[in-house]
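Peer 1: Below: sequence and its predicted model.
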Amino acid sequence: MRHFEFAVDHGHAKAVNETLGDVRRLRVSSIIVGLLFAAGAVWLYLRHSPWSYILAAVLAVAAVMSWWVSVWAPRKVGSIEDLYRRGPLVPAMVSETRPRGATILALIDIAKPETAVPHYALVVRNVRALPGHTLTEGERVPSVAVLSDRNTSSTAETWQLVSPMPIAWGTRDRGVLRRAVDAVDPVEWQLLRKNLAVSEKVRGAENERMLIDPHDLPAELLERGDDA
């Protein structure tokens, strides 16, 4: 598994990193929903009837669960340093552009560490901005893969949740971005560029990812999987 080290710019990441933004929005929405459930529970409790007590208890439990999510989500994701340190460096490219953002297409091995063979997939992510990059098709966007499962009981060989997180969301230094581009094997950039046309198809696939047939992989990637 290939990693890339650099000094994370906290102020920059807080302002532009959309992964952190997603976590903040989830936390805020969980708190608001919890407050609504709690208010509903109080209202029902004050009606002083057997059925209202039951419903109030149900809403109270829902409120606690919502507030628990607001605490659990940031801890599960970890700090921005954790995300960049744990995630493997992967190639991504701008594959589609829109008036307010773009879609990036990434090449990611979604196999878990204990899996014997690689499972390369094309994964897309819609982004609003990519500081340090031009939003033009084919722009190389070195990223790290954020890998996780929905639950700890999963026994699948591949990660359930996979998303590319651009290095550009963690630093303003263009030298770091160039170094990250060079750290990716040219074979991977070539394979990704070859598949840019399927970006829309990947967007419509389950979990916005599409496995690549091993027969379509360059020998270098298969050898890398064997060596791992």
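Peer 2: The structure has been received and is ready for your questions.

Peer 1: C-alpha only now, for contacts and for neighbours.
Peer 2: OK.

Peer 1: Spit out the contact partners of residue 188.
Peer 2: Residue 188 makes contact with 91, 107, according to Cα atoms under 8 Å, 6 or more residues apart in numbering.

Peer 1: and it, what element?
Peer 2: helix 186-194 (DSSP states H and E).

Peer 1: now for the helix or strand hosting residue 69, which elements pack on it?
Peer 2: Assessed by DSSP H and E, residue 69 sits inside helix 50-77. Under the contact definition 3 or more Cα pairs under 8 Å, 6 or more residues apart in numbering; DSSP states H and E, helix 50-77 sits against helix 18-45.

Peer 1: buried stuff in the helix it packs on?
Peer 2: Buried residues in helix 18-45, counted by 16 or more other Cα atoms under 10 Å: 18-20, 26-27, 29-42, 44-45.

Peer 1: Next, the angle helix 50-77 makes with that helix.
Peer 2: 160 degrees (axes from the mean of the first three to the mean of the last three Cα atoms, to 10 degrees).

Peer 1: show me what contacts the residue nearest to residue 83 when sequence neighbours are not counted?
Peer 2: Using Cα to Cα, 6 or more residues apart in numbering and skipping the chain neighbours, the partner closest in space to residue 83 is residue 146 (6.8 Å). By Cα under 8 Å, 6+ apart, the residues touching residue 146 are 83, 87, 161-165.

Peer 1: For residue 55, which residues are in contact?
Peer 2: By Cα under 8 Å, 6+ apart, the neighbours of residue 55 are 41, 44.

Peer 1: ok, and for stretch 180-189, which residues are buried?
Peer 2: Those would be 180-181, 183-184, 188-189, for stretch 180-189 by 16+ other Cα under 10 Å.

Peer 1: Can you tell me the SS state at the spatially most central residue of the chain?
Peer 2: Nearest to the mean C-alpha position of the chain, counting by Cα atoms, centre = their mean, stands residue 163 at 3.1 Å. Under DSSP: H, G, I helix; E, B strand; the rest coil, residue 163 falls in the strand class.

Peer 1: Comparison target below:
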Amino acid sequence: MRRFEFPVDKHHAKSVNETFSDIRRLQWSAGLMAVLLGGGAAWLFVLGQPWSYILGVVLAVCALTSLFMVVWTPRKVGSLEDLYAQGDLVPAVVAEVRPRGYTLLALVDIAKSDAGGPRYALATRAVRALPGKAYRVGAKVPSVAVLGDRTSRSNGETWQMVSFMPISWGTRDSTVLTKATAQIGDVEWALLKKKIATSEQVRTADQQFVLLDPSELPGELR
């Protein structure tokens, strides 16, 4: 495991980190759903019919579940500082330049601690912007892995949900980015650049990641 510690610029992160924006969108969607379901439940209770009471209770439970999601989502994900501190430092490169952003391709070890060895995968993430100048295909974007499971009962050797966050979403300090880039081995950067052509395949795969066969890896990563 390779951690990379740096002081997260909270103001900068909240303005550019799209993970933060995604969480906010989920909260707003859950909140809106709670209001709609709650309104529907109230209307059914007002009707005062046996069947409407039953449906009203169902909608009320769904409304409470949606309201719970508003509070639970940011706690489940954790703060941005926690995500940067707990995630592994991983290499990512610009694989596609799109009219409204970029597609990033990262090399991520998705093995859990009891897997007995690394399980490398290619993962993509579509981003709307990266701080700084315009980026070209192949540009290095040091990042932090964000891994998780869909349920708490998962017992597989690899994480089910794979994503990553650019370090540049957490700091304006160019020396931090230079240091992060240098801590990632040349072998990893070289492998990732060789795989840029597979970006579309990875992007269209389930969950936007593809597990690599060990035979595709250089000896240093096996």
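Peer 2: Nice, thanks for sending it over. The structure displayed is predicted, hence computed values, not measured ones.

Peer 1: Can you give me the stretch of structure 2 that the next helix or strand after the helix holding residue 188 of structure 1 aligns onto?
Peer 2: Per DSSP H and E, the first helix or strand lying C-terminal to helix 186-194 of structure 1 is helix 199-203. Aligning helix 199-203 of structure 1 against structure 2 (TM-score structural alignment) gives residues 199-203.

Peer 1: neighbouring contacts of the matching stretch?
Peer 2: Stretch 199-203 of structure 2 has contacts (Cα under 8 Å, 6+ apart) with 95-96, 105, 122-125, 208-210.

Peer 1: so which of the residues you listed is the most crowded?
Peer 2: For the contacts of stretch 199-203 of structure 2, neighbours were counted using other Cα atoms under 10 Å, and residue 105 has the most, 32 neighbours in all.

Peer 1: wait, what's in contact with the residue nearest to that residue when sequence neighbours are not counted?
Peer 2: Of all residues not flanking residue 105 of structure 2 in the chain, residue 124 sits nearest, at 4.5 Å (Cα to Cα, 6+ apart). Applying Cα under 8 Å, 6+ apart to residue 124 of structure 2 gives the contacts 103-106, 163, 199, 202-203, 208-209.

Peer 1: Can you classify residue 124 of structure 2 as helix, strand or coil?
Peer 2: When classified by three-state DSSP, residue 124 of structure 2 comes out as strand.

Peer 1: circling back: shouldn't the residue nearest to the centre of structure 1 be in contact with residue 143?
Peer 2: No - counting by Cα atoms under 8 Å, residue 163 of structure 1 stays clear of residue 143, with 9.5 Å between them.

Peer 1: how deep is the residue nearest to residue 162 of structure 1 when sequence neighbours are not counted tucked in, by neighbour count?
Peer 2: Once flanking residues are discounted, residue 162 of structure 1 sits nearest to residue 147: 4.8 Å by Cα to Cα, 6+ apart. Residue 147 of structure 1 has 21 neighbouring residues, counting by other Cα under 10 Å.

Peer 1: With the one 5 residues further on instead?
Peer 2: Using other Cα under 10 Å, residue 152 of structure 1 is surrounded by 7 other residues.

Peer 1: Distance of it relative to residue 160 of structure 1?
Peer 2: Going from residue 152 of structure 1 to residue 160 of structure 1 by Cα to Cα, to the nearest Å gives 11 Å.

Peer 1: on that earlier part again, report whether the residue nearest to residue 83 of structure 1 is found in a strand, as I expect.
Peer 2: Yes - assessed with three-state DSSP, residue 146 of structure 1 lies in a strand.

Peer 1: before we move on, the earlier item: just the contacts of residue 124 of structure 2 now: which is nearest residue 112 of structure 2?
Peer 2: Ranked by distance to residue 112 of structure 2 (Cα to Cα), these are led by residue 163 at 14.8 Å.

Peer 1: what's residue 101 of structure 2 in contact with, if anything?
Peer 2: Contacts for residue 101 of structure 2 (Cα under 8 Å, 6+ apart) come out as 126-129.

Peer 1: if we go to 6 Å?
Peer 2: 127-129 (Cα atoms under 6 Å, 6 or more residues apart in numbering).

Peer 1: same thing with residue 208 of structure 2?
Peer 2: The neighbours of residue 208 of structure 2, taking Cα under 6 Å, 6+ apart as the test, are 123-124, 202.

Peer 1: how near is it to residue 33 of structure 2?
Peer 2: From residue 208 of structure 2 to residue 33 of structure 2 the distance is 27 Å (Cα to Cα).

Peer 1: repeat for residue 180 of structure 2
Peer 2: Distance check for residue 180 of structure 2 against residue 33 of structure 2: by Cα to Cα, it reads 41 Å.

Peer 1: if we can go back for a sec, only the buried subset of the contacts of residue 101 of structure 2, as a PyMOL command please.
Peer 2: In PyMOL, this line selects whichever of the contacts of residue 101 of structure 2 come out buried by 16+ other Cα under 10 Å:
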select buried, resi 127+129
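
Peer 1: could I get the contacts of residue 101 of structure 2 as TSV with secondary structure and distance to residue 65 of structure 2?
Peer 2: Shown next, in TSV, are those (DSSP: H, G, I helix; E, B strand; the rest coil; distance: Cα to Cα, whole Å):
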residue	secondary structure	distance to residue 65 of structure 2
127	strand	30
128	coil	31
129	coil	33
